[in-house]
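Asker: The following block contains a protein sequence and its predicted model.
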Amino acid sequence: MFLDLDLMSSNSAYHTLTQIIIPRPVAWVLTEHRNGEYNLAPFSYFSAVCSDPPIMMISVGRKPDGCEKDTYRNIKEREKFVIHIANSELAGQVTKSASVLGEGESEIDLCGLNTESVEGFSLPRVIGPKIAMYCRFYEEKKMGNNDQHLVFGLIEKIWLDDDIVLKTPEGRIKIDASRVDPIGRLGGNEYTTFGKILDIPRPK
């Protein structure tokens, strides 16, 4: 089969891409609305883009009615956000947090989740995920025909559950990926969970 994307609708192209670019890590992003409520939403167009300085990117579209998503608006207004890496036990709540709510309503309450504050950052983390990255808005690029927002965040702090942190003989931090147990996004309603780990040394 050969697909010509010039002949496909944007919706068909989206569904094709989400089924062939797999698995995709999920950024579970917490922001704060101006009313003080916490917004929480998943994004699978997400990646690290730079390590000096450490910068992450999330791609934020619009709500079905064309309005800006709360995540984007909150980041632009308040400049802080927290990216979590959710584990397989939280997959149901990750999906539930994608529900379209009214502006300023909290997915934290909808999903029955709790948060915990951290010293030196204005936003808390969600209790449950084993990794949380505390980010400050860095810059934005608009992409595509519908002004998809590529939001870049500078990572200021990283919280790691002690259970996932190991030490190498050289004294470097090593993250035990099997204990992180991250979910990966596939097409449709599907996720993948962590499977076999292949450790293949790179050529010198």
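Answerer: Thanks, I have it. Bear in mind that the values here come from a model prediction, so they are computed numbers and not experimental data.
Asker: rest of the way, CA atoms for contacts and neighbours
Answerer: Fine.
Asker: mind listing what the residue nearest the centre of the chain touches?
Answerer: Most central in the chain under Cα atoms, centre = their mean is Ala27, positioned 0.9 Å from the mean C-alpha point. If you count contacts by Cα atoms under 8 Å, 6 or more residues apart in numbering, Ala27 has them with Pro42, Phe43, Ser44, Phe46, Ile58, Ile83, His84, Ile85, Ala86.
Asker: Go again with 7 Å.
Answerer: Listed by Cα atoms under 7 Å, 6 or more residues apart in numbering, the contact partners of Ala27 are Pro42, Phe43, Ser44, Phe46, Ile83, His84, Ile85.
Asker: want to compare, so here's the second one:
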Amino acid sequence: AVSSAPPLMMFSAGKKPTGEIKDTVKNVINSKQCVIHIASEQDADLVTATAATLDHGESEVNANDIELVEFEGCDLPRIKNCHIAYGCELYEVQQMGEAPQSLVFVKVKTLYVNDEVISLDAKQRLKIHADKVAPLARLGGGEYSGITAPFAMARPK
């Protein structure tokens, strides 16, 4: 998250080897919307497979037999087997760096969280259980990490 008011998220994408903007960024610019998923450790092979360079117009979803479902409150579908998905609209795109990266800022409009990974806390607020989500983090190149032992700390008053 970049901001809570408005609720903004950001992702970055480099250029294709040809220097062109990647299709993901083009698609967000053209449609003015996207869905951001939180991948789980169990999906590491699929995440890596979808990073393959495809010809323009070829779909990672089709190439990897990823099942999509309707996403309530969003014009785009979400990945069926993903625990968390954010339905977003384009906020701003910036180019940064000497080898320009596209920084894509999006405003969160709707959220899907699988019931299996949430519960109510003592104050009746939704709590997402990181150990059940098992979020996958890409460190760079082919290196990934997961959360081995989530922990909580009391916040100062």
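Answerer: That came through, no problem. Because the structure is predicted, anything quoted here is derived from the model rather than measured.
Asker: TM-score for this pair?
Answerer: Put the two chains on top of each other and the TM-score (TM-score structural alignment, normalised by the length of structure 2) is 0.94; 157 aligned residues with a Cα RMSD of 1.2 Å.
Asker: Nearest residue to the residue nearest to the centre of structure 1 in space, ignoring adjacent ones along the chain?
Answerer: Nearest non-adjacent residue to Ala27 of structure 1, counting by Cα to Cα, 6 or more residues apart in numbering: Phe43, 5.1 Å away.
Asker: thinking again about what came up before, which one (most neighbours) among the contacts of Ala27 of structure 1?
Answerer: Within the contacts of Ala27 of structure 1, most neighbours by other Cα atoms under 10 Å means Ile83, with 28 neighbours.
Asker: Check whether that residue really touches Asn39, as I assumed.
Answerer: No: in this structure Ile83 of structure 1 lies outside contact range of Asn39 using Cα atoms under 7 Å: 11.9 Å.
Asker: all helices of structure 2, in order?
Answerer: Along structure 2, counting by DSSP state H, helices occupy 23-31, 44-49, 60-63, 130-133.
Asker: in the last one, what's buried?
Answerer: To tie it back to what came earlier, the one meant is helix 130-133 of structure 2. Ala130, Val133 (16 or more other Cα atoms under 10 Å).
Asker: Measure how far that helix is from the centre of its chain, please.
Answerer: On the basis of Cα atoms, centre = their mean, to the nearest Å, helix 130-133 of structure 2 sits 16 Å off its chain's mean C-alpha point.
Asker: likewise the third one?
Answerer: In terms of Cα atoms, centre = their mean, the centre of helix 60-63 of structure 2 is found 16 Å from the chain centre.
Asker: What mean distance separates it from the matching residues in structure 1?
Answerer: Here the mean offset of helix 60-63 of structure 2 against structure 1 after fitting is 1.1 Å, by mean Cα distance after the TM-score superposition for structure 1.
Asker: do the longest one as well
Answerer: With the two structures superposed, helix 23-31 of structure 2 lies on average 0.6 Å from its match in structure 1, counting by mean Cα distance after the TM-score superposition for structure 1.
Asker: and if you look at the last one?
Answerer: If you overlay the two and look at helix 130-133 of structure 2, the average distance to its match in structure 1 is 0.6 Å (mean Cα distance after the TM-score superposition for structure 1).
Asker: ok, the counterpart of Arg73 of structure 1 in structure 2 - contacts?
Answerer: Using TM-score structural alignment, the partner of Arg73 of structure 1 in structure 2 is Lys26. Counting by Cα under 7 Å, 6+ apart, Lys26 of structure 2 touches no other residue.
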